[in-house]
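Engineer: Pasting a predicted model and its sequence here:
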Amino acid sequence: MAALFIWLCTPGLAQTVAEAEAALVNGAPVEALDILDRLEVDPADDPLQILFIEGLAAMDAGQFQRAIRALEAMVTAAPDLTRPRLELARAYFLAGDDGNAMRQFELVTGGITDLAVLDTIEQFLAEIEARRTLWYSFSIGLAPDTNINAATDAATVDLAFIGLPFDVPADARAQSGTGLETSLGLDWRGRPDEVGGRWTAGATLFAREYSDDRFDDRLIDVTLGRQVRLSDWTLTFGPKALIRQSGGAVSERGYGLRLQGTHTPRATRQLSFSLGKDWDHNLLTDRRMARASASAGIVEALSGRTRAGVTLSLDRYHGEATTEARGVVGLTGLFYTEFADGLTVALRPRVSLAVYDQAVNGISGNRRRDITYGLPVEVSHRRLRIAGFQPYGQITWEQRDSVNPFFEYDRQRVFAGVSRRF
């Protein structure tokens, strides 16, 4: 008993947070962690300070997973503090988790005005870009859809230009179903060469399959590009190609050229643009269509956890099917926010106006005009993981109004599944 009493009273056993901090400052992170492990709880101690010291000490000691756990706990408890989130990003970086490191750096830049800190973040991001050449992502989930074929649900529509009602065949009306949706994305970026440029390539494999295989949809999309820096812009130019299979048969082949650019005039703002030309061949109708497109957008960081933006797009379709020739103008918004517990929500409202060159039936004086509205809402949680995958959900409301009621429809789509970026 006396020996036990002597051991309990040994000087240095009941050490303090201040001693752990001093050990860290003096370059002894392992000693600091040892002190924290044997720390007696004191109501006067700040639990956030303890987590912060533990995170920094664990990083310096090379115990990156422990550092991540401590700093994640601190960021969850105090999401508006900038320094802990920066250190969490650094811990992810040192652990080789570049995806989460980039995400944390991007979330925090909106609340930083210190140019030296911003320069340091840019150096981290540049090193991540330089050391990674291949990124890939995967998602899988169920996708209920109230209107798979984007068709009217009316049995009869009144066509004013012929003055008679039109009976819509049952198989031409809206069809609903639940599909299994899978997506695999690959993104390769070569290392910069002597002149600062590099080659890029990407591929997307997408499939949505239903019990009624008439509505199965599969797509392979590949891109190749040359990326260069021009003044303050990052420009990527190159070809793309796609092949689509619908209902078990190849339905579309296409190819095109794309020029894209991004510019970050300041840490909280990014500008972007895209110019493209595409040629598509619809094998089901044996018709060819060309499309010229242009878009410009801006994204602004409103805070460390909230971003908003808008994109304006213009498209011109023309080709063999003169009834499909049209111009389209679209507007897409973005509002993204992350809550304190790690829940993220993104809203992407959109509206587009399509004006066709020809009248509805070729003889009527009223040209076809469609207005399509959409509101996708995406929800995820960065702290939840299932075997390394993140739960992800999306619900989309969509509606089209047209001068020809045959082309009007309402649609609700849902995706509920998991995703992961590697």
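Structural biologist: Happy to help now that I have it. What you see is a predicted model; the values in this text were computed from it and never measured.
Engineer: use CA for all of it now, contacts and neighbours both
Structural biologist: OK.
Engineer: which helix is the longest one in the protein?
Structural biologist: helix 115-131 (DSSP state H).
Engineer: after that one, next one along is what?
Structural biologist: Next along the chain after helix 115-131, taking DSSP states H and E as the criterion, comes strand 134-145.
Engineer: Flag every buried residue along that following strand.
Structural biologist: For strand 134-145, the neighbour count (16 or more other CA atoms under 10 Å) marks 138, 139, 140, 141, 142, 143, 144, 145 as buried.
Engineer: thinking again about what came up before, who are the packing partners of the longest helix of the chain?
Structural biologist: Counting contacts by 3 or more CA pairs under 8 Å, 6 or more residues apart in numbering; DSSP states H and E, helix 115-131 is packed against helix 98-108.
Engineer: Report the distance from the helix it packs on to the chain centre.
Structural biologist: For helix 98-108, the gap between its own C-alpha mean and the chain's C-alpha mean amounts to 13 Å (CA atoms, centre = their mean, to the nearest Å).
Engineer: Likewise for stretch 309-328?
Structural biologist: Distance, stretch centre to chain centre, for stretch 309-328: 25 Å (CA atoms, centre = their mean).
Engineer: Name the residues that touch it?
Structural biologist: Contacts to stretch 309-328, defined as CA atoms under 8 Å, 6 or more residues apart in numbering, come from residues 287-300, 329-335, 352-358.
Engineer: this is the other structure I want to compare:
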Amino acid sequence: MSHARLASALLAAATLLAAGVSHAQTAPDAPPAPPRIEGLSAVQLFEAAGRADKAGDPAAAETIYRALTGDPDAEVRAEARFRLGTLYERQRRFRDAALVFRQLLDEKPGAARVRIELAAALAAIGDEGAARRELRQAQAGGLPPQVALVVNQFATALRSRKPIGASFEFGLVPDSNINRATDSATLDTIIAPLDLSRDARQTSGLGVRAAGQAYLRAPLARDLSFLPRVSGQGVLYRHSAFNDVSASAQLGLEWSPGRERIRPSAGASFRWYGGRLYARTATATIDWQHPLDGKSQLGAALTAGTTDYRLNDLQDGMLWNASIAYERAFDARSGGGVTLVGTRQTARDPGYATASGGVDLLYWREFGKTSAFVTLGGRRLEGDARLFLFPDRRREWTLSAGGGATLRALAWHGFAPLVRIEFERNWSTVGLYDYRRVAGTFGITRAF
């Protein structure tokens, strides 16, 4: 099904909703005591914009609606943004429409019709994940039965058909422990205490982080597409010995039978540390997503790979990773998720072989023009055997916590400021891996 047909189906749901549930007053005489702008009331300006639009002059209508988005009356602002967004939709300016609907929801988060319109615009630009999330939020807020039926049908049929896409994030990263190292000057070994060099101990720094990904989607059949993807990220410091850069490329398929989405892929990843190739990994992955109902979604992934550590052949081995995630919208403004993860890594030296498992919790909520989130995670790791130099087998508990916010009030061309803080504490029986870390990110990211 094409994006145009999908968006049309969802807009039909919005139209149904408009018959019984209004996001704002839509009658021309709705706002009481409408304000005057340049000698005209808001009602008169709305009428003038409507006449201009019908007369084939959408630019004049856009100018009036944009002026009214600055009106001191909240209902007038809401109506102007809604009309401006639908004007952009008719002009197929879906990214502009999404931004306007997002601004409206910042002031009226319970406006179900607007959230459905936003989902349609996001689907039209190929942002499937965000469109699904908005639908779940709309359904969590409650919908009339006939509208819920159409929305469920849209959610089932929703497929990303955008042929090419990309995302990008850039920011400054202050970090108390850029190398995740112990703060101890010496380590106990079976021979004698080992003195650590300054570079091998905890080091703080201010880095520049850049991350991005891109994909190309080529349809092969009705529900099957060829999907190559590339991604990369890096943190660079003034002291280049701590520069950490990674990149990956994958070739895969996207199969969408019924309500499912299945993505098998294979590829390779590379990591450079301090300007030198640190490791390379060849992987095969299968990813599965399944909507449980209008408010929740289940996902799972399984990865198998081989790792080649360039500086230490004793670490080389197989890598297995499995995860399962559940995500749910609690209401029109909040949601959360839980992810279970298990990892098994073999190695030529059993001292480097490990098995680990953990859980990650996520909660997000919208506060006006701010989207905030908090995370909490826990991990348990055990080594197969002790490393030669150390008296104990590696056993660890890791606790991580974080939070952040996207400030859409300062959005510019689809990007908005991002603030994030992270805390990490790793307790290990091997002093080399015992560390604590606090880091932040101050950057920009996509606004939706």
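Structural biologist: Structure's in. What do you need? In this text the structure is predicted, and so the values were computed from the model without any measurement.
Engineer: Could you turn the buried ones of the contacts of stretch 309-328 of structure 1 into a PyMOL selection?
Structural biologist: Paste this into PyMOL to select the buried members of these, with burial taken from 16+ other CA under 10 Å:
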select buried, resi 288+289+290+291+292+293+294+295+296+297+298+299+300+329+330+331+332+333+334+335+352+353+354+355+356+357+358
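Engineer: In strands only, show me the contacts of stretch 309-328 of structure 1.
Structural biologist: Under the assignment DSSP state E, those contribute 287-300, 329-335, 352-358 to strands.
Engineer: Aligned counterpart of residue 229 of structure 1 in structure 2, please.
Structural biologist: Under the alignment (TM-score structural alignment), residue 229 of structure 1 pairs with residue 256 in structure 2.
Engineer: what's its match in contact with, if anything?
Structural biologist: Shown in contact with residue 256 of structure 2 (CA under 8 Å, 6+ apart): 159, 223, 224, 262.
Engineer: make it 10 Å
Structural biologist: Applying CA atoms under 10 Å, 6 or more residues apart in numbering, one finds that residue 256 of structure 2 lies in contact with 157, 158, 159, 222, 223, 224, 225, 262, 263, 288, 289.
Engineer: How about residue 286 of structure 2?
Structural biologist: By CA under 10 Å, 6+ apart, the contact set of residue 286 of structure 2 is 252-253, 262-266, 300-304, 322.
Engineer: swap in residue 292 of structure 1?
Structural biologist: So residue 292 of structure 1 contacts 256-257, 275-279, 314-318, 327 (CA under 10 Å, 6+ apart).
Engineer: from those residues, which is closest to residue 21 of structure 1?
Structural biologist: Using CA to CA, residue 275 is the member of these that lies nearest residue 21 of structure 1, at 54.5 Å.
Engineer: what stretch of structure 2 does the longest strand seen in structure 1 fall on?
Structural biologist: Longest among the strand segments of structure 1 by residue count, using DSSP E, is strand 249-266. Mapping strand 249-266 of structure 1 onto structure 2 (TM-score structural alignment) gives residues 276-293.
Engineer: What of stretch 132-150 of structure 1?
Structural biologist: Taking TM-score structural alignment, stretch 132-150 of structure 1 hits residues 162-180 over in structure 2.
Engineer: which two from the contacts of residue 286 of structure 2 end up farthest apart in space?
Structural biologist: Based on CA to CA, the longest span within the contacts of residue 286 of structure 2 runs between 253 and 322 and measures 19.3 Å.
Engineer: quick check: stretch 353-363 of structure 2 aligns to which part of structure 1?
Structural biologist: Matched against structure 1 by TM-score structural alignment, stretch 353-363 of structure 2 falls on residues 325-335.
Engineer: ranges for the helices of structure 1?
Structural biologist: Going by DSSP H, structure 1 shows helices at 2-8, 17-25, 29-37, 47-60, 64-77, 82-94, 98-108, 115-131.
Engineer: Any idea which of the ones you listed gets closest to residue 364 of structure 1?
Structural biologist: Go through the helices of structure 1 one by one with CA to CA and the one that ends up closest to residue 364 of structure 1 is helix 98-108, at 53.3 Å.
Engineer: Only the buried residues of that closest one, if you could.
Structural biologist: 98, 100, 101, 102, 104, 105, 106, 107, 108.
Engineer: For the residues you listed, give me a markdown table that also has distance to residue 283 of structure 1.
Structural biologist: As requested, the buried residues of helix 98-108 of structure 1 are exported to a markdown table (distance: CA to CA, whole Å):
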| residue | distance to residue 283 of structure 1 |
| --- | --- |
| 98 | 42 |
| 100 | 42 |
| 101 | 45 |
| 102 | 42 |
| 104 | 45 |
| 105 | 46 |
| 106 | 43 |
| 107 | 45 |
| 108 | 48 |
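Engineer: Between these, which sits nearest residue 51 of structure 1?
Structural biologist: Relative to residue 51 of structure 1, the closest of the buried residues of helix 98-108 of structure 1 is residue 104; by CA to CA it sits at 17.9 Å.
Engineer: dump the residue contacts of that closest one.
Structural biologist: Contacts of residue 104 of structure 1 (CA under 10 Å, 6+ apart): 85, 86, 87, 88, 89, 90, 92, 98, 304, 305.
Engineer: export these to CSV and tack on distance to residue 24 of structure 1?
Structural biologist: Below are the contacts of residue 104 of structure 1 laid out as CSV (distance: CA to CA, whole Å):
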residue, distance to residue 24 of structure 1
85, 19
86, 18
87, 15
88, 17
89, 20
90, 17
92, 20
98, 26
304, 28
305, 30
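Engineer: Write the PyMOL selection for whichever of these are buried.
Structural biologist: Those of these that count as buried under 16+ other CA under 10 Å are selected in PyMOL with:
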select buried, resi 85+86+87+88+89+90+92+98+304+305
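Engineer: so which of the contacts of residue 104 of structure 1 comes closest to residue 411 of structure 1?
Structural biologist: Nearest to residue 411 of structure 1 among the contacts of residue 104 of structure 1: residue 305, at 31.1 Å, using CA to CA.
Engineer: now the aligned partner of that closest one in structure 2: how far from residue 370 of structure 2?
Structural biologist: Using TM-score structural alignment, the partner of residue 305 of structure 1 in structure 2 is residue 333. Counting by CA to CA, to the nearest Å, the gap from residue 333 of structure 2 to residue 370 of structure 2 is 11 Å.
Engineer: between the two, what contacts are shared?
Structural biologist: residue 106.
Engineer: Residue 419 of structure 1 is nearest to which of the helices of structure 1?
Structural biologist: Checking these against residue 419 of structure 1 by CA to CA gives helix 98-108 as the closest, at 13.2 Å.
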